[in-house]
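>>> Let's see this in three dimensions:
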Amino acid sequence: MKKKHVILVIILCITMLESFSQQTKTVTTVFELFNLSPAGCDVSNYEAESEMSIENFSNQKKKKEEKGEDLNVIMEKYTSLFKRSNTISEQFEKKPEPIVTFKNGTHSFKKDNKYGLITANGNILMPAQFNTIIQSGETGFVAYKNQLCNYYSNDGNKILNRDYFYIKPTIKQSLIVQTEKGFGLLTKKGKVLIEPGYYQIEEVDKKDQFYYWILKSKHSGFYLSENTKDTIHLNIPPKELNFIDSEYWYRYGNLINIKTKKRVICNRYNIDVLSAKHQLSSIKDSKTKLKYLMKHNGDLVTNQPFVKIQRFRENNLAIAAIKKDNKAVYGVINHKGKWIINPQYYRLQFLNDTMLNATNINDQSGIITVKNKNITAFEYSNIRKINEHYALAIKEENKLVHSDIIDLQNGKKIKENLPYYSISQTTKCDTETFIASVNRQESVLNSKFKTISPASYTRVYYGKNNTFEGTNFLENNKRESQIFNCDGTLQTIKINNKKYDTFYSYEEITPNLHHVLLSTSNGYFINAKAQVIKNNTHWQHIEYSNSKDLFITMGYGGKYGIINSMGETIIPPIFKFISAFDPKTKLAKYNFDKKQKGYITVDGTLLFGTKYEDTELLNYDLFKVKNNDHFGVLNKNGHEIIPVKYSKIWLNGGIIYAQLGKALKQFDLMGTPIN
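Reported below is the predicted structural model:
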């Protein structure tokens, strides 16, 4: 009997020890913590929608609309005003640079709308023969003759033994090419790396990593390594991926291990990357809402649950918070999860890598070091960062503000008992300047924190060319503005022999052209000849058009027009939109009304008139046009190379895809059917 009792006691002891061991076993991974599989799980399929073209026009059915005023008739009034003398235009237009330029001086030239290659000494290496020419670093260029292209060296020699519909050099000295069979990959010497046959190939260069994104079809892709030997079957477009390092990628709150080709965490746990350098992330418990610090492979850095963890700084530290007495208290942890500053503050903010703004349980703020040494007393209501060198420490008593400026290098007060509630550094002027606010008024300070603005204003805005605009907002939607420079000198304008320094609005379009709107609502352009041209429009924005001496205007209410450098109206603000002229195409996109959209030429004519409802640049001097929800393609001469009858059209490389119902056709850049 005694032996049986002894055996029973031993069994009970062993059982209790095993139970105790299990209870005290340290959880070391998030897989154990959340009862997840450490093997990870496959990345969900994703249908990649990738087209090398502009967005397709909407095909939604619209109510029949009455056609507005004929834009052709309107433009006849203004086209002649686009003619400007070369002398005036040259003052504004930048001389166009050659599309292709090499260090030895060899460059492209244009003649009769064709491109060739010429040396610095003027010797023609290649006569003008190409429709399009594209720079490719110092080693060569791509050039198109009609619908086909080839790759040429910088001395004009053709490199490839056949032409292609599309060629794109990569940063890794390879060539993405396209034949009638699809996309492939070559070396710059023409050796085939990938046989043509894919829907599309793009180069991906992120965080010192290089891959080819290869689409087998519009909705199915994978990644191929730089050496074309390693494949990652991950059907997610590059724009949706954050390459953290050579082992992990990140997408939509989850980590992807590119070596195992799996998501690190299955189920719906939200992950935030906190440090790429240390491979640290936080994972959020969906039930408790608490966060845990983990390595990217799922190992727990610490078992401590956090309410919040901020991203790690370059000093390898992060602000973190835990829950105490149902409140969040903040401290600082290092990349190993150890508390450098114990959680004891109700608010904590880095001012720079060595100093923090801390708020204690009594809601008093002070500045501490990362070693939790007090730099200031905890006697402030708030502390605001000015820049990396200074902070503004604020005391509020009986609605009065008394603030000190603290030098963050040594913790000393360099200014005391100031009235400012905030000070922020500006990006204007050659020396440090600041915008300070007090009693809902703003002023500008110099590097010594002395006031330089002529007055205080409701708001201070940035002006052009190292100026500020001080604005006071008055009753009944009225306002007054003054313009002053970095010394505080007011800008004055002389109108009809009277000087003004206060305006409703002021716009410096160029150093020689200004528009002012006075408080009386009278507006004027003042040009280089000191001429005053009356114009009462309240302009919201005016920018150079990239053509001649013309400027695109936008008035409040969103209407666009064009003026010249003398302030004369070329087109009144009657358009819904006008873009600047594209330097390459010499065209400006316009939207007049819902039925009249297209392009304006630099000569003030409408490209293709108003024959089409909408026009979009496709590429290579080709345009996609729309009428009655049908699409076609025109060349720059207005000839329909693909009839306007298709439901959808897009450009993929150098091949145009046209869809009609379920039928899909392919055309080259001349409009010739391929299949």
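>>> Could you use CA atoms for every contact and neighbour count after this?
OK.
>>> Can you show me the helices along the stretch 51-200 of the chain?
Applying DSSP state H, counting those that start in this stretch to the stretch 51-200 of the chain gives helices spanning 71-76, 86-90.
>>> quick check: longest helix of the protein.
Criterion DSSP state H: the longest helix present in the chain is helix 2-24.
>>> buried residues in the helix or strand just after it?
Heading C-terminal from helix 2-24, the first helix or strand you meet, by DSSP states H and E, is helix 30-34. Judged by neighbour count using 16 or more other Cα atoms under 10 Å, the buried positions of helix 30-34 are 30-31.
>>> how much space between the residue nearest in space to the middle of the chain and residue 191?
Centroid-nearest residue in the chain: residue 239, 12.4 Å away (criterion: Cα atoms, centre = their mean). Relative to residue 191, residue 239 is positioned 29 Å away (Cα to Cα, to the nearest Å).
>>> Same check on residue 220?
Going from residue 220 to residue 191 by Cα to Cα gives 26 Å.
>>> Please generate a structure for the following sequence too, so the two can be compared:
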Amino acid sequence: MIWMRFFLAVWFFTGSAVTLFAQEGKYKIREVEYDQDSTGKMIILKNLEYRRIYNDNSWGFIDQSGDIVIPLNKYKFLNPMDEEGMILAKKGNKEGFIDINENIIIPFLYDDVGVFSHSTALAPVAKGNKQGFINRKGELVIPLEYDYISRVVYFYAPGIAVLKKNGKYGVINALNETIIPFEFDEMKHWRKHGMITAWKGGKWTCFTPSGSPLSGYCNYRILSDSYSSRLPANSKDLPILVERNFQKNARNNNFNADSIKSEFAYLDKHQNEVVPFGRFDKAKNFGLGRKAIVGKNGKYGIINDQGAVVLPLIYEFIERPYHYSNYSNIFLVRKGSEVSIFDKQLNNISSERIIDYDLSGGSIIVTNTAKKKGLIDYEGHQQIPFLYDTLYAGAGRGKKYIATKAGKYGMLTAENQIIQPFKYSYIYDNVFVDLEGKCGIFDKHGRLKIPFEYDAIYPTWYDNFFPNKNTYIVEQGGKIGTIDDDNNVIIPLIYDGLSGWVEYGPMGHFAKKDGKYGLISPEGKVLISIAYEYVGLPAKGVCAVRKNGKFGLVSTSNQVILPCIYDHLYLDIPYFEIDFIDDEDLDLPLKKEKSLIVTRQGKKYTYYDINGSEIQTDVPMAEIQRKYGSNLMHFTDSNEHYDFDLKQKGGLQKIKEENDRINHLYLKGKNRF
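I've put the predicted structure just below:
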């Protein structure tokens, strides 16, 4: 389902949503929308007339005035409107297309539907375990004769689709003509390279997108990077990095992992060696400027796409900075005590002698010979001059930098504009600490919004409960609570600890008081009584707890489901529903797993459902070991563990210690091979 894959990518990487309230309840607005071009590259959609809204279980649309055009609670999912005014929609368990007036353009007939490809104007559809393609009239122009396994497959430029039929891979065009026969075990379309690789019997060969064979078969392992954004705009016919393994001592027939050595080579699409095996012992894929970083005997250099050395192997390390999928247009090169900046033509563009740098947070912070810090961008241009004793990337959108001069902290932009003067004893995230050790926060206009009266301030990550406001965990006089932007108290400052962000955690705070733990909502309502030695991560509204050394199960509405009488209790509850996971890199089962609560009393194991009803008693140990292994023996059962991110008394000192540790971990001197 491209719509679900698309939704997950936006959720994790942009986080761009605003929470609002309407008559029908709370919803979020998608502020940034994406599409794919004919090559599969993600592009941002601009000047949208309508924007999507969503809540926990449905989607809708609003217009530019904020009026609801398609209400919530009707469609399980809505894709952005395409260039023809068509909206992919899911209603019940079927999918089809509607327009902005909710007229049905293509009926809800299919189990899975994709968007229309730019290269062919066809959309993939699936029923049962078969896939085909429809046109914009809804006509099935390519029949449901191809294998469907958890997701639909698309046409990409130059108008071809890599599909599976009767368990084998092949390629068709938009007329359903077979371009490459369906006889391969695996297949990959290298869209930027302009070729297709196909595997059969453990060996692979290359084809053109039109189906012409380019090579014979070989069994070398192809090494490819995760992000296509690493590749240059012109990636056609770039050499392929491959690896082969062999045993160092051929006389020794005993397998030993240490005796296995890798060799690298670069092949063209005809499998001819551009760079032979053994020439380099380290190698990266081709990227910036159609060049690749290589190494031999601990020294590194750069080759071009013909395999010629264009930067000699005399450097201690070379790397191309990147942050997630954002790749720079420079190489950073170290030789001895000096770092140089090279552009993609390998011109040295360093403006001043550099002795060190730090790549943390997607910034390139550089140090000169006077040990002053500055900033360069991903083009190698100096943005912040060498003026500061320390320089770190700040938190939040719109890059801000925390710097020190003469022992005082200040904040500035990437263009070296002063946001807050150098008069603070410390700054972390967007929190300022005055010379008396009290914390406060300024708004985006530089006005003080949280006064300097707290011992520590942290984000809550639950701002969507409070429209148009940020909320914060605060420490004052050794007690913990929460406040909003206007310094109004939300959760009273009566607790000894409140959790911040917890991975896979609840929409609430783990709370500590008088040595006991519980769970409270962002508004301060008690969800689980603060009466336990331990409260685990909730799943499907239930949670493991421990009292007097014994485990039990409670609901997040504070109801006891299983009493605290067990030596151990394990929640076998899948975190994701299958409808909300669909990614081309995941091979997921279509069957939903049953949720189980597994308990142990002495040597006796029992299964319960999440309502506390017994499913099976005296479960054999062999089954427990097979299904759960060491999960029942090794687990975290302390809310003081760092995973729970409990904010407690003395938090500012802990922040300083942790930030100092992180900020001094310079990512230097090591090639990422």
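>>> picking that back up, tabulate the helices of the stretch 51-200 of structure 1 in TSV, adding columns for mean neighbour count and distance to residue 489 of structure 1.
Shown next, in TSV, are the helices of the stretch 51-200 of structure 1 (neighbours: other Cα atoms under 10 Å; distance: least, Cα to Cα, whole Å):
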stretch	mean neighbour count	distance to residue 489 of structure 1
helix 71-76	13	44
helix 86-90	12	31
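>>> Of those helices, give the one that comes closest to residue 198 of structure 1.
For residue 198 of structure 1, the closest of the helices of the stretch 51-200 of structure 1 is helix 71-76, at 44.2 Å, according to Cα to Cα.
>>> Residue 6 of structure 1: neighbour count?
Using other Cα atoms under 10 Å, residue 6 of structure 1 is surrounded by 11 other residues.
>>> do the same with residue 130 of structure 1
A count of nearby residues for residue 130 of structure 1, using other Cα under 10 Å, gives 19.
>>> if I look at it, how far off is residue 114 of structure 1?
Distance from residue 130 of structure 1 to residue 114 of structure 1, by Cα to Cα: 5 Å.
>>> again, but for residue 587 of structure 1
18 Å.
>>> cool, residue 650 of structure 1 as well?
Separation of residue 650 of structure 1 from residue 114 of structure 1 (Cα to Cα): 25 Å.
>>> How about residue 416 of structure 1?
Counting by Cα to Cα, the separation of residue 416 of structure 1 from residue 114 of structure 1 is 69 Å.
>>> How about residue 319 of structure 1?
61 Å.
>>> Of these two, give the one with the bigger neighbour count.
residue 319 (24 against 15).
>>> Please name the nearest non-neighbouring residue to the more buried one.
In this structure, residue 319 of structure 1 finds its nearest non-sequential neighbour in residue 332, 4.5 Å apart by Cα to Cα, 6 or more residues apart in numbering.
>>> And that neighbour, what's its match in structure 2?
When structure 2 is aligned by TM-score structural alignment, residue 332 of structure 1 is paired with residue 341.
>>> Do a quick rundown of the helices in the stretch 401-550 of structure 2.
Assigned by DSSP H, counting those that start in this stretch, the helices in the stretch 401-550 of structure 2 number zero.
>>> So residue 3 of structure 2 belongs to a helix, correct?
Yes - counting by DSSP: H, G, I helix; E, B strand; the rest coil, one finds residue 3 of structure 2 located in a helix.
>>> My read is that it contacts residue 114, right?
Yes - with contact defined as Cα atoms under 8 Å, residue 3 of structure 2 counts as touching residue 114 (6.9 Å).
>>> More neighbours: these two, which one.
residue 114 (26 against 19).
>>> residue in structure 1 matching the more buried one?
Residue 114 of structure 2 maps onto residue 136 in structure 1, by TM-score structural alignment.
>>> need the contact list for the closest residue to that match other than its chain neighbours.
Nearest residue to residue 136 of structure 1, sequence neighbours excluded (Cα to Cα, 6+ apart): residue 169, at 6.4 Å. Counting by Cα atoms under 8 Å, 6 or more residues apart in numbering, residue 169 of structure 1 touches 136, 175-176.
>>> what's the answer for residue 293 of structure 1, then?
By Cα under 8 Å, 6+ apart, the contact list for residue 293 of structure 1 reads 280-283, 300-305, 337.
>>> what about the strands in the stretch 201-350 of structure 2?
For the stretch 201-350 of structure 2, applying DSSP state E, counting those that start in this stretch gives strands covering 203-207, 221-222, 240-247, 260-267, 273-275, 282-283, 292-296, 299-303, 309-315, 317-319, 322-323, 326-327, 331-335, 338-342.
>>> Among those strands, which comes closest to residue 610 of structure 2?
Of all the strands of the stretch 201-350 of structure 2, strand 322-323 comes closest under Cα to Cα, at 41.4 Å.
>>> Can you check which part of structure 2 stretch 658-672 of structure 1 sits on?
Under TM-score structural alignment, stretch 658-672 of structure 1 corresponds to no residues of structure 2.
>>> for the stretch 351-500 of structure 1, what spans make up the strands?
Here the stretch 351-500 of structure 1 has its strands, by DSSP E, counting those that start in this stretch, at 355-359, 365-369, 382-385, 390-397, 400-407, 413-418, 422-425, 434-438, 441-445, 459-462, 467-473, 479-485, 493-495, 498-500.
>>> Need those in JSON lines (columns: distance to residue 71 of structure 1).
Converted to JSON lines, the strands of the stretch 351-500 of structure 1 look like this (distance: least, Cα to Cα, whole Å):
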{"stretch": "strand 355-359", "distance to residue 71 of structure 1": "61"}
{"stretch": "strand 365-369", "distance to residue 71 of structure 1": "64"}
{"stretch": "strand 382-385", "distance to residue 71 of structure 1": "54"}
{"stretch": "strand 390-397", "distance to residue 71 of structure 1": "58"}
{"stretch": "strand 400-407", "distance to residue 71 of structure 1": "60"}
{"stretch": "strand 413-418", "distance to residue 71 of structure 1": "60"}
{"stretch": "strand 422-425", "distance to residue 71 of structure 1": "48"}
{"stretch": "strand 434-438", "distance to residue 71 of structure 1": "47"}
{"stretch": "strand 441-445", "distance to residue 71 of structure 1": "47"}
{"stretch": "strand 459-462", "distance to residue 71 of structure 1": "38"}
{"stretch": "strand 467-473", "distance to residue 71 of structure 1": "38"}
{"stretch": "strand 479-485", "distance to residue 71 of structure 1": "37"}
{"stretch": "strand 493-495", "distance to residue 71 of structure 1": "36"}
{"stretch": "strand 498-500", "distance to residue 71 of structure 1": "40"}
